[in-house]
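Student: sequence below, structure please.
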Amino acid sequence: MTQYFLTMPHDSAEEPTMESMQAFDPAEFEAVIAAVGAFNTALKDSGAWLFAGGLNPPSTAKTVDASGGDVRVRDEPFVEASSYVGGFWVIEAVDEAAAVEWAAQASTALGSRIEVRALQEAPA
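Tutor: Purely as a prediction, here's the structure:
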């Protein structure tokens, strides 16, 4: 089976965090958390779940560059963008259509768009 990276974008201007999301309407926030929990359970029950996580915003990033011999560490993301990956799942699916179906379920749970990308296979 192929592994797929399902990502949830966030708006860079807003940089939502778990703390800032506490300001959302409590009932709506609770409903999203429950929907994502149900989605995660469905992934696990199906055997598609590998792992998932939420990411802190780009303003917390460090970019490390040792390509020139010296190690340089910058307190910044490696790229500026209007949106960024705020959370992700790595799943296994029999094909892209199955991965897209999981992404559709994630999109419904979150009320957000989801990107689907296959992980590269190891060279033979």
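Student: switch to C-alpha atoms for all contacts and neighbour counts from now on
Tutor: Noted.
Student: list the contacts of the spatially most central residue of the chain.
Tutor: Ranked by distance to the mean C-alpha position of the chain (C-alpha atoms, centre = their mean), the top residue is residue 88 at 2.1 Å. Applying C-alpha atoms under 8 Å, 6 or more residues apart in numbering to residue 88 gives the contacts 5, 6, 7, 8, 52, 53, 54.
Student: let's go with 10 Å and repeat that
Tutor: Residues counted as contacts of residue 88 (C-alpha atoms under 10 Å, 6 or more residues apart in numbering) are 5-9, 51-55, 114-116.
Student: is the residue in the chain sticking out farthest from the centre within a helix or a strand, and which one?
Tutor: Computed with C-alpha atoms, centre = their mean, the maximum C-alpha offset from the centroid of the chain is found at residue 69, amounting to 31.9 Å. According to DSSP states H and E, residue 69 maps onto no helix or strand at all.
Student: here's the other one to compare against:
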Amino acid sequence: MRYTFLLYSDPAMAAGMTEEDWAKSKEIYGQYIGALQEAGVFIETDWLHPADTATTVTLAGGEKRVQDGPFAETKETLGGYFAIDVPDLDEAMKWAEKCPHVHYGKLEIRASAMGSV
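Tutor: Next up is the predicted model:
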């Protein structure tokens, strides 16, 4: 079963990070990715640019609307994701608890709906 971990955090937390802080963070996430790969559950991951660089598009109501920035103004924004392949939600939760992100942000777990609807 494919699960996606959506990583949310307050972008203000990153504002004061030094190059050394970023290097340490990349090392910690690299170790987590390595553990996922070694376990054979890793599918993919991505790290997103800040939400204020987003463009939101909708055709709802038949009219095209384009908005600079994220869909909603919130304190916590989506910063990245991991996709993994594990047997069930219990196993996904075990991997979520090992993700470095849970120590300073929120991690939302969603099962893939492809093939089930």
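Student: superposed, what's their TM-score?
Tutor: Once the chains are overlaid, their TM-score stands at 0.81 when taken by TM-score structural alignment, normalised by the length of the second structure; 116 aligned residues with a C-alpha RMSD of 2.4 Å.
Student: got the buried residues for the longest helix anywhere in the second structure?
Tutor: Under DSSP state H, the helix in the second structure containing the largest number of residues is helix 19-39. If you call a residue buried by 16 or more other C-alpha atoms under 10 Å, then helix 19-39 of the second structure has these buried ones: 32, 33, 36.
Student: circling back to that earlier point, any idea what the residue nearest to the centre of the first structure aligns with in the second structure?
Tutor: In the second structure, residue 88 of the first structure lines up with residue 81, judged by TM-score structural alignment.
Student: helix, strand, or coil at that match?
Tutor: Secondary structure assignment for residue 81 of the second structure (DSSP: H, G, I helix; E, B strand; the rest coil): strand.
Student: who's in contact with the residue lying closest to it once chain neighbours are set aside?
Tutor: Excluding its sequence neighbours, the residue lying closest to residue 81 of the second structure (C-alpha to C-alpha, 6 or more residues apart in numbering) is residue 6, at 4.7 Å. By C-alpha under 10 Å, 6+ apart, the contact set of residue 6 of the second structure is 77-83, 101, 106-110.
Student: how much space between the residue lying closest to residue 80 of the second structure once chain neighbours are set aside and residue 88 of the second structure?
Tutor: In this structure, residue 80 of the second structure finds its nearest non-sequential neighbour in residue 47, 4.4 Å apart by C-alpha to C-alpha, 6+ apart. Distance of residue 47 of the second structure to residue 88 of the second structure, given as C-alpha to C-alpha, to the nearest Å: 25 Å.
Student: also residue 66 of the second structure?
Tutor: Residue 66 of the second structure sits 38 Å away from residue 88 of the second structure, going by C-alpha to C-alpha.
Student: again with residue 18 of the second structure
Tutor: 38 Å.
Student: what's the answer for residue 29 of the second structure, then?
Tutor: Taken as C-alpha to C-alpha, the span from residue 29 of the second structure to residue 88 of the second structure is 23 Å.
Student: mind listing the strands for the first structure?
Tutor: With DSSP state E as the criterion, the first structure has strands at 2-11, 49-54, 63-65, 72-74, 83-93, 115-118.
Student: okay if I get those as CSV plus distance to residue 29 of the first structure?
Tutor: CSV is the format used below for these (distance: least, C-alpha to C-alpha, whole Å):
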stretch, distance to residue 29 of the first structure
strand 2-11, 16
strand 49-54, 16
strand 63-65, 32
strand 72-74, 34
strand 83-93, 16
strand 115-118, 22
